[in-house]
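this one's sequence-less:
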């Protein structure tokens, strides 16, 4: 082998190594996530794309990772997140982390509450009692946690399904449902000028908001990064 050939091979090897390092580094600098319009937590027209997205973006920026987020109807966001283009979808309740995905450490929190019209008398002793005696409005694309999801299945004849929270709000004020179960911040954001018509009757539980990370060779490393960033806050 001539000195020229040997030098050429060394240069090519170094170039390949640099390319591999650059690609890996590039993947770490950009995390692309699918999301939904869920104001004020996430939204394409909100400043910072919403409080939860902004919180995640600021967290990752401390590691020189840029968050790219695209907005879709919720089921489509979850479907697209299965592809290599995205690392997952966010924000999600842990109950909404589908098979093939792993929940990140909590990034933010959400509250699930019973919303009602201000002029509607409501009295119940348990979730079962609530679902048994009233028309319950829920968002059809959400996977509600634990006891709520069980009651939705058990009392399906009393459950009114809405495609999204905008429709759920219209159902509630239009007397097509007695109560709505959702996050009160989301419902009040939608209500805005009509917020005097509804109120939060009671908070059922608090839920973490996580990234549903698509299972891949990089997932464990991404979870490690998030844990490190959260522990250093």
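Okay, I see it. Just so it is clear, the model here is predicted, and its values are computed rather than measured.

from now on I want contacts and neighbour counts done on CA atoms only, so please keep to that.
Will do.

longest strand in the protein, please.
Ranked by residue count and defined by DSSP state E, the top strand of the chain is strand 198-214.

check which helices and strands that one sits against.
strand 88-92, strand 101-103, strand 108-117 (3 or more C-alpha pairs under 8 Å, 6 or more residues apart in numbering; DSSP states H and E).

most packed of those?
Mean neighbour count (mean count of other C-alpha atoms under 10 Å) peaks for strand 88-92 among the helices and strands packed on strand 198-214, with a mean of 28.

just to revisit the earlier point, need the helices and strands packed on strand 198-214 in a markdown table (columns: distance to residue 53).
Formatted as a markdown table, the helices and strands packed on strand 198-214 follow (distance: least, C-alpha to C-alpha, whole Å):
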| stretch | distance to residue 53 |
| --- | --- |
| strand 88-92 | 8 |
| strand 101-103 | 16 |
| strand 108-117 | 9 |
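
presented hereafter is structure B, for comparison with structure A:
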């Protein structure tokens, strides 16, 4: 896990946990970091890509890092949303999730997915599909797409499916932004955990910050970090 701190003198902290394969060097990630840094000291967390245990390699390191923060707002995208949904933090004010990965809609039957996930293999060889820019967001860059993971391991599939199945109830201070046409995560899983008044829909791809509708929603994202569900 890598953490980059963006400190422009803000008094408040924001822990921003990125999604699977997101990196701070990506132009669109940096766009969102820059906007959040107008109000917060941003702690941007890059999750390791190829893992075999969500709790040990994602949840625990993020929770331990947050122990050194006092009061802070939480912003999490995709796999960051899966990670932080499992984490109990002291001092977190509001939780804002961007397309949280709370469930997947696999094109294969469940018995097939279960069989693949049961293989005792930790080497990535299962193709992730090579998503086009429109699936990520119409502003996605070639470099960003090239950096995206192109394969996953049965061990990764097994641990993330277990993490989906054992999600705790959503916290009262949580809101989510998502698109109903998401091809990466299952938006139905978001609707199953949060009521409609705590969800803000947008038009675009999986990454709000890589979609051209981002300018219409970013202020609401920032307000939700400060005011929670009342901002929606």
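Good, I have the coordinates. Everything numeric here is computed off the predicted structure, so don't read it as measured data.

once they're superposed, tell me the TM-score.
Laid over one another, the chains give 0.37 as their TM-score (TM-score structural alignment, normalised by the length of structure 2), with 135 aligned residues with a C-alpha RMSD of 5.2 Å.

out of the helices and strands packed on strand 198-214 of structure 1, nearest to residue 203 of structure 1?
strand 108-117 (4.1 Å; C-alpha to C-alpha).

ok, and what's touching that closest one?
Strand 108-117 of structure 1 is contacted from outside by 52, 55, 172-173, 178-184, 197-210, using C-alpha atoms under 8 Å, 6 or more residues apart in numbering.

of the residues you listed, grab the buried ones for PyMOL.
To isolate the buried members of those in PyMOL, using 16 or more other C-alpha atoms under 10 Å:
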select buried, resi 52+172+173+178+179+180+181+182+183+184+198+199+200+201+204+207+208+209+210
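
next secondary structure element downstream of the host helix or strand of residue 58 of structure 1?
In this structure, residue 58 of structure 1 sits in helix 51-61 according to DSSP states H and E. Per DSSP H and E, the first helix or strand lying C-terminal to helix 51-61 of structure 1 is strand 66-71.

packing partners for that next one?
Secondary-structure packing of strand 66-71 of structure 1 (3+ C-alpha pairs under 8 Å, 6+ apart): strand 30-35, helix 51-61.

list the buried ones in that strand?
Buried-residue list, strand 66-71 of structure 1, by 16+ other C-alpha under 10 Å: 66-67, 69-71.

that strand: what's the following helix or strand?
Moving toward the C-terminus from strand 66-71 of structure 1, the next helix or strand (DSSP H and E) is helix 74-80.

what residues of that following helix count as buried?
Residues 74, 77-78, 80 are the ones in helix 74-80 of structure 1 that count as buried (16+ other C-alpha under 10 Å).

redo those as TSV? Include distance to residue 8 of structure 1.
Below are the buried residues of helix 74-80 of structure 1 laid out as TSV (distance: C-alpha to C-alpha, whole Å):
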residue	distance to residue 8 of structure 1
74	52
77	47
78	47
80	43
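
for the residues you listed, which one is nearest residue 228 of structure 1?
Nearest to residue 228 of structure 1 among the buried residues of helix 74-80 of structure 1, with distances taken as C-alpha to C-alpha, is residue 78, at 26.1 Å.

correct me, but the closest one touches residue 101?
No: the pair residue 78 of structure 1 / residue 101 is not scored as a contact, 9.9 Å apart, by C-alpha atoms under 8 Å.

which residues do those two both contact?
residue 88.

run the angle between the longest strand of structure 1 and helix 51-61 for me.
Relative orientation of strand 198-214 of structure 1 and helix 51-61, computed by axes from the mean of the first three to the mean of the last three C-alpha atoms, to 10 degrees: 30 degrees.

just name the most buried of the helices and strands packed on strand 66-71 of structure 1.
Note that of those, strand 30-35 is the most buried (mean count of other C-alpha under 10 Å), with a mean of 22.

residue ranges for the helices of structure 2, please.
With DSSP state H as the criterion, structure 2 has helices at 27-36, 54, 60-66, 79-85, 110-117, 133-136, 142-147, 154-165, 187-193, 214-227.

closest to residue 5 of structure 2 out of these?
Closest to residue 5 of structure 2 of the helices of structure 2, according to C-alpha to C-alpha: helix 27-36, at 10.0 Å.

tell me what that closest one is packed against?
Looks like helix 27-36 of structure 2 contacts strand 40-46 (3+ C-alpha pairs under 8 Å, 6+ apart).

please pull up the helix or strand immediately following the strand it packs on.
helix 54.

noted, bye for now.
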